[in-house]
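# Got a sequence here, can you build the structure:
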Amino acid sequence: MYSIDVILVKHFFPPQEAGIYSAAALVAKVIFFALMPISQAMFPKIAELKIKKESYSGIFLKSVFMVAGLSAIATAVYLLAPGFVLNLLFGPAYNAAIPLIGLFGLAISLLSVSYVFINYFLASGKTKFSYIMPAFAVVEAVLIWFWHASLFQTVSIIAVTMGAMLLASMANFFFIREKTSV
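A predicted model of the protein is given here:
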């Protein structure tokens, strides 16, 4: 999920296009790595509260809303000023990646919110759903393998896959809430 797309793009596209894609991917992943500490801080707190049999839904919801809110802001910046964002890291040499930045930012934002859910499931001992990320990584790789007419199509596949993973994570969360107290 983290880099299989870059490997497949390198396989299917000429080196120059693969470089453009790699630049866009790196710019987008800034969102994920900037927000990852929120999930990492949430994890031990939820695990501790679970052991104490105390409610941990507040910490989880704060984490989700914080990551979703910051992701929304980052995605808006990526959509409204993709050239600015790209040039901060790479300068004008990679301007061909500008059309990919906004959608890639959205895709990685969806991944970032999913990551909060996945960490919640693991921290709270609800591990039956832990296969979600590897399963969607396989789906993403298969879709890119068969549909890679353009770099934009590849990023679109990632965005759809990340959106589906977030929806599956949310559905699982609400299903768990119905069965147990959080």
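# Only C-alpha atoms from now on, for both contacts and neighbour counts.
Noted.
# Where do the helices of this structure begin and end?
Using DSSP state H, the helices found in the chain span residues 4-12, 15-51, 57-80, 82-90, 98-123, 132-146, 151-179.
# And for the third one, what's in contact with it?
So that's helix 57-80. For helix 57-80, the external contacting residues (C-alpha atoms under 8 Å, 6 or more residues apart in numbering) are 31, 35, 38-39, 42, 45-46, 85, 101-103, 105-106, 109-110, 112-113, 116-117, 120, 182.
# quick one, what contacts the residue nearest to Phe129 when sequence neighbours are not counted?
By the measure of C-alpha to C-alpha, 6 or more residues apart in numbering, the closest residue to Phe129 outside its immediate chain neighbours is Phe121, 7.2 Å from it. Going by C-alpha under 8 Å, 6+ apart, Phe121 touches Thr127, Phe129, Ser130.
# cool, and Ala159?
Leu103, Phe104, Leu106, Ala107, Ile108, Leu110.
# and the fourth one, how many neighbours does it have?
Going back to what we said before, that points to Ala107. Using other C-alpha atoms under 10 Å, Ala107 is surrounded by 24 other residues.
# quick one: contacts for it?
Going by C-alpha under 8 Å, 6+ apart, Ala107 touches Val155, Ile158, Ala159, Val160, Met162, Gly163.
# Tell me how far the fifth one lies from Glu17.
From Met162 over to Glu17 the distance is 23 Å, taken as C-alpha to C-alpha, to the nearest Å.
# Which one's more surrounded, these two?
Shown here are Met162 and Glu17; by other C-alpha under 10 Å, Met162 has more neighbours (26 against 17).
# The more buried one: what's it in contact with?
Contacts of Met162 (C-alpha under 8 Å, 6+ apart): Ala107, Ile108, Leu110, Leu111, Ser114, Phe136.
# Which among these count as buried?
Among the contacts of Met162, those classed as buried by 16 or more other C-alpha atoms under 10 Å are Ala107, Ile108, Leu110, Leu111, Ser114, Phe136.
# can you redo these as a markdown table with distance to Tyr94?
Output for the buried ones among the contacts of Met162, formatted as a markdown table (distance: C-alpha to C-alpha, whole Å):
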| residue | distance to Tyr94 |
| --- | --- |
| Ala107 | 20 |
| Ile108 | 20 |
| Leu110 | 24 |
| Leu111 | 24 |
| Ser114 | 29 |
| Phe136 | 29 |
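# Closest to Ile51 out of these?
Ser114 (23.7 Å; C-alpha to C-alpha).
# Now the second one, please; I'll put the structures next to each other:
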Amino acid sequence: MLSIFRTGFWLILLSNCSNIFNYVQMIMISRFLTKTDFSIFTSVTATGIVITSFLSVVPSVYVLVFNSNELDEVKKNETISQLNRFVFAGSIVFFLMVFVFSFPISIMLNISTPFPMLIYSVCLLNSLILQIFVGHCLISGRYKLIQVQVFILTLTKLTLTFFLFTVYGNNLYYVFYTEFIATLVSIIFLFKIIGSLDFSSKFKIKSVKFFFIKSIPIGITLFISGVLLSSDLILAKHLFSPILAADYSVASNLGKIAFFVSGAISGVVFAITKGEASQGNGTLKILILATIAAFLCGGVVIFSSLFFPGEIISMLFGSKFLSSQDLFQVLSFSMTILSVNVVVFNYLLAMNQLKYIKYALILMLFYMLIAISGVIDSPNDLSYLVAVLMVSLLLSNIFCLMREFQMSGLKKV
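Got it, this is the predicted structure:
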């Protein structure tokens, strides 16, 4: 019990330190770069999050193979080897697609040159290859090693960004260079500890097809979460001037504190709920506690945005972003609701009740259609649209939960 507590303590500590490093780097970038360059950075990285969110399912596929009762040890090792081949080859193909589409994506984001997106596509390749090593960490139970890797990644980005900005001046491309170097350092770090990966087994699509199909609901849920978290930054860059897009980016990133503070909560809901349900125990208490925790964490951010918006923005991002105050208030509310929605997503996924996926995709489609229809004239309009989307999702999730409880008859609470 003491070892579990100690491991949990270190995981939470490393995770929070990594989040702090990410936010410090974001603050540094916003202060050093012009508003135009900052809007380019946030929109490019947001695009990367959206298009790779589904692929974050890769480590889960490794876990599914490792925990499969249908495979003996020899077959598991062969399948993992084939999975290594498939993911590596898929990462190369995906990189080439993103590289080619960097040109139309840049046009869509109103960026005059495709180079930021081209450089970032290489960073995405590193990130996808990194997922292979993360998958191997999961199946070997090295959870602390994953957080150490994230800690090294974020610390490397922060220190390199500071070094390049202070020594060589303020340049947008330095941010992408540090991203590339940091992901490469993470790969080398895990490679040194885990060792070389096994690619010896002859690739057979049938061997891994079953596990990828089984992981589709997880992948779609990750995609939905990625779109909800970052698509507004892409829309802001597409719809508005660089100055307004930068103001929106600052407000959005401040609002996302509410999401990331409770991120650790939503992350464990799936595992705990799955475990309790498999033993026939009640799961409602898990949902209630996680939802309350998400609301409380977000409530602190909402309170701060209502009573100290100017002070927070000025202290963190500088006075040039004070025009983001109203946006900060709306988006902190939206991101709090998003954190609750993600808790419910993970709960329903664990209970194998997947209707929420259909409702979420439909609502997101309407959201996108409205956003690009021409009725959104200002960042405030976009922030209100995001809020309406999050509340609509919450209502649809409540409906899904009511159906789940009716089906289960609340026999186990």
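# circling back: what separation do you get for the residue nearest to Phe129 of the first structure and Glu54 of the first structure?
The spacing between Phe121 of the first structure and Glu54 of the first structure, counted by C-alpha to C-alpha, is 16 Å.
# re the thing from before, which of the contacts of Ala159 of the first structure line up with contacts in the second structure?
Retained in the second structure: Leu103, Phe104, Leu106, Ala107, out of these (criterion both residues aligned by TM-score structural alignment, their matches' C-alpha atoms under 8 Å).
# What's the PyMOL line that selects buried ones from the contacts of helix 57-80 of the first structure?
Per 16+ other C-alpha under 10 Å, the buried members of those correspond to this PyMOL selection:
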select buried, resi 31+35+38+39+42+46+85+101+102+103+105+106+109+110+112+113+116+117+120+182
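# Tell me who's in contact with Ala371 of the second structure.
Contacts of Ala371 of the second structure were listed using C-alpha under 8 Å, 6+ apart, and they are Leu235, Leu382, Leu385.
# To which residue of the first structure is it aligned?
Using TM-score structural alignment, the partner of Ala371 of the second structure in the first structure is Ile144.
# Once you drop chain neighbours, what's closest to the most centrally placed residue in the first structure?
For the first structure, the residue nearest the mean C-alpha position is Leu111 (1.6 Å; C-alpha atoms, centre = their mean). Closest residue to Leu111 of the first structure apart from its sequence neighbours, by C-alpha to C-alpha, 6+ apart: Met162 at 5.5 Å.
# just checking, what residue in the second structure corresponds to that neighbour?
Per TM-score structural alignment, Met162 of the first structure is aligned with Met390.
# Also Val67 of the first structure?
Under the alignment (TM-score structural alignment), Val67 of the first structure pairs with Ala294 of the second structure.
# again, but for Tyr21 of the first structure
That one, Tyr21 of the first structure, aligns with Tyr248 by TM-score structural alignment.
# Next: Phe12 of the first structure.
Mapped onto the second structure by TM-score structural alignment, Phe12 of the first structure lines up with Leu239.
# which residues does its match contact?
Ile372.
# now Ala72 of the first structure: how far from Lys53 of the first structure?
For Ala72 of the first structure relative to Lys53 of the first structure (C-alpha to C-alpha), the value is 33 Å.
# who's more crowded, the two?
Neighbour count, other C-alpha under 10 Å: between Ala72 of the first structure and Lys53, Ala72 has more, with 16 against 10.
# if we can go back for a sec, could you measure from the residue nearest to the centre of the first structure over to Lys29 of the first structure?
Separation of Leu111 of the first structure from Lys29 of the first structure (C-alpha to C-alpha): 10 Å.
# go on, Ile101 of the first structure?
10 Å.
# what's the answer for Ser181 of the first structure, then?
From Ser181 of the first structure to Lys29 of the first structure the distance is 34 Å (C-alpha to C-alpha).
# sorry, back to before: quick one, what contacts the aligned residue in the second structure for the residue nearest to the centre of the first structure?
Matched across to the second structure, Leu111 of the first structure falls on Leu338, judged by TM-score structural alignment. Contact analysis of Leu338 of the second structure by C-alpha under 8 Å, 6+ apart lists Leu228, Leu229, Phe259, Met390.
# Can you get me a residue count around the counterpart of Tyr356 of the second structure in the first structure?
Under the alignment (TM-score structural alignment), Tyr356 of the second structure pairs with Phe129 of the first structure. For Phe129 of the first structure, the neighbour count with other C-alpha under 10 Å is 14.
# Spit out the contact partners of Phe129 of the first structure.
Going by C-alpha under 8 Å, 6+ apart, Phe129 of the first structure touches Ile118, Phe121, Asn172.
# what's the closest of those to Ser150 of the first structure?
Distances from Ser150 of the first structure to the contacts of Phe129 of the first structure, taken by C-alpha to C-alpha, are shortest for Ile118, at 30.6 Å.
# Tell me the counterpart residues of the longest helix anywhere in the second structure in the first structure, please.
Using DSSP H to define each element, the second structure has its longest helix at helix 73-108. Aligned using TM-score structural alignment, helix 73-108 of the second structure spans no residues in the first structure.
# Equivalent analysis for stretch 194-213 of the second structure, please.
On the first structure, no counterpart of stretch 194-213 of the second structure exists by TM-score structural alignment.
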